[in-house]
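Visitor: this is the structure alone, sequence omitted:
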């Protein structure tokens, strides 16, 4: 479909029709009754709002690469299974599990990639992002159930996850940042 059909210009300003439709739907929902007047009122309100208050074009900085995404999902699934098993073992054992706070430096400067990394790390049982320092590109993680060289293991795991996330979703600039 031609994208120009979805965003026609009215008096020189773009009016995105999908957004107008969404605003009309919200309008009808707020009035609580589906009637011709409410639908037309919603469409007019949506047209006026999108024309008078145009949204800036935003690039979230995310691209999707299916093969890299499949690798990421496979590795993430394995991390979920292994981490869940590790946490379960420590829950059924007597005594407190080993817990560490580890500071990890990220190689990417992209905010969107950092957010995806933080979400993935927090979704894995036994790992929690405690703090994020954007200026230093560092995350502070609470890690449960690992013993030995915890900092080294965690840094290696995070670097691998970071590489997989950037490969699956990053822009060319994001991929260039990783050695």
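Guide: Arrived safely. Note that this is a predicted model, so its numbers are computed, not measured.

Visitor: hey, let's count contacts and neighbours off CA atoms from now on
Guide: Noted.

Visitor: which residues are contacting stretch 102-121?
Guide: By Cα atoms under 8 Å, 6 or more residues apart in numbering, the residues outside stretch 102-121 that reach it are 60-62, 76, 127-129, 134, 136-143, 150-151, 154-155, 158-159, 161-162, 165-166, 169-170, 174, 177-178.

Visitor: alongside the first one, take a look at this:
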């Protein structure tokens, strides 16, 4: 059974022991179960559950911050009379290989205002991205790799 299912079972057990199944008790039980499962050593070494969960939290927080910054930048562009856009289309060579990794990467890129994943190359090693505020291709690729792809792959692998 996966650690997540164990965590859900521990949360339900916690709420049942308290005799009151409320969202607060379930959340408390989930947090306590998470802490226990993250600290437990398995037969094959330390549990990866805590590390994976932390990587997911970091990915969500990073993407959330990037979306907020992109929204402010696009809103400023719309609200001011002078255009500051420098649109471009860049080829980004991915480290992502599985369908899930490629799909999530393109969705995250498209989710942020000012960027749009246009196409995945036929060899599935690159995506073409339209950007509203172009820098150099190298700077864009480095930022996308560091801010999105590496955290995504850490969360999925």
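Guide: Done, it's in. Model, not experiment: these values are computed from the prediction.

Visitor: how alike are these chains, TM-score-wise?
Guide: Here the TM-score for the pair of chains, by TM-score structural alignment, normalised by the length of the second structure, is 0.61; 107 aligned residues with a Cα RMSD of 2.1 Å.

Visitor: circling back: from the contacts of stretch 102-121 of the first structure, which would you call buried?
Guide: Among the contacts of stretch 102-121 of the first structure, those buried by neighbour count (16 or more other Cα atoms under 10 Å) are 76, 127-129, 137-143, 150-151, 154-155, 158-159, 161-162, 165-166, 169-170, 174.

Visitor: from the residues you listed, which land in helices?
Guide: 76, 150-151, 154-155, 158-159, 161-162, 165-166, 169, 174 (DSSP state H).

Visitor: save these as a markdown table, and put in distance to residue 6 of the first structure too.
Guide: Output for those, formatted as a markdown table (distance: Cα to Cα, whole Å):
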| residue | distance to residue 6 of the first structure |
| --- | --- |
| 76 | 37 |
| 150 | 52 |
| 151 | 51 |
| 154 | 46 |
| 155 | 46 |
| 158 | 41 |
| 159 | 41 |
| 161 | 37 |
| 162 | 36 |
| 165 | 31 |
| 166 | 31 |
| 169 | 26 |
| 174 | 30 |
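
Visitor: pick the one among those closest to residue 92 of the first structure.
Guide: Closest approach to residue 92 of the first structure among these (Cα to Cα): residue 150, at 21.0 Å.

Visitor: tell me if I'm right that the closest one and residue 101 touch.
Guide: No. With contact defined as Cα atoms under 8 Å, residue 150 of the first structure and residue 101 do not form a contacting pair (9.1 Å).

Visitor: what helix or strand is the aligned residue in the second structure for residue 118 of the first structure on?
Guide: Superposed on the second structure with TM-score structural alignment, residue 118 of the first structure falls opposite residue 106. Using DSSP states H and E, residue 106 of the second structure maps to helix 99-111.

Visitor: so how far is residue 35 of the second structure from residue 126 of the second structure?
Guide: Separation of residue 126 of the second structure from residue 35 of the second structure (Cα to Cα, to the nearest Å): 38 Å.

Visitor: just the strands in the first structure please.
Guide: Using DSSP state E, the strands assigned to the first structure run over residues 9-10, 13-14, 99-105, 127-133, 138-144.

Visitor: have a look at how far, on average, the fourth one is from the second structure.
Guide: Which is strand 127-133 of the first structure. In the superposition with the second structure, the average deviation recorded for strand 127-133 of the first structure is 0.7 Å (mean Cα distance after the TM-score superposition for the first structure).

Visitor: the second structure: matching residues for that strand?
Guide: Strand 127-133 of the first structure maps onto residues 115-121 of the second structure, going by TM-score structural alignment.

Visitor: do the third one as well
Guide: The alignment of strand 99-105 of the first structure onto the second structure (TM-score structural alignment) spans residues 87-93.

Visitor: what residues of that stretch count as buried?
Guide: 89, 90, 91, 92.

Visitor: looking at those residues, which is nearest residue 53 of the second structure?
Guide: residue 92 (27.3 Å).
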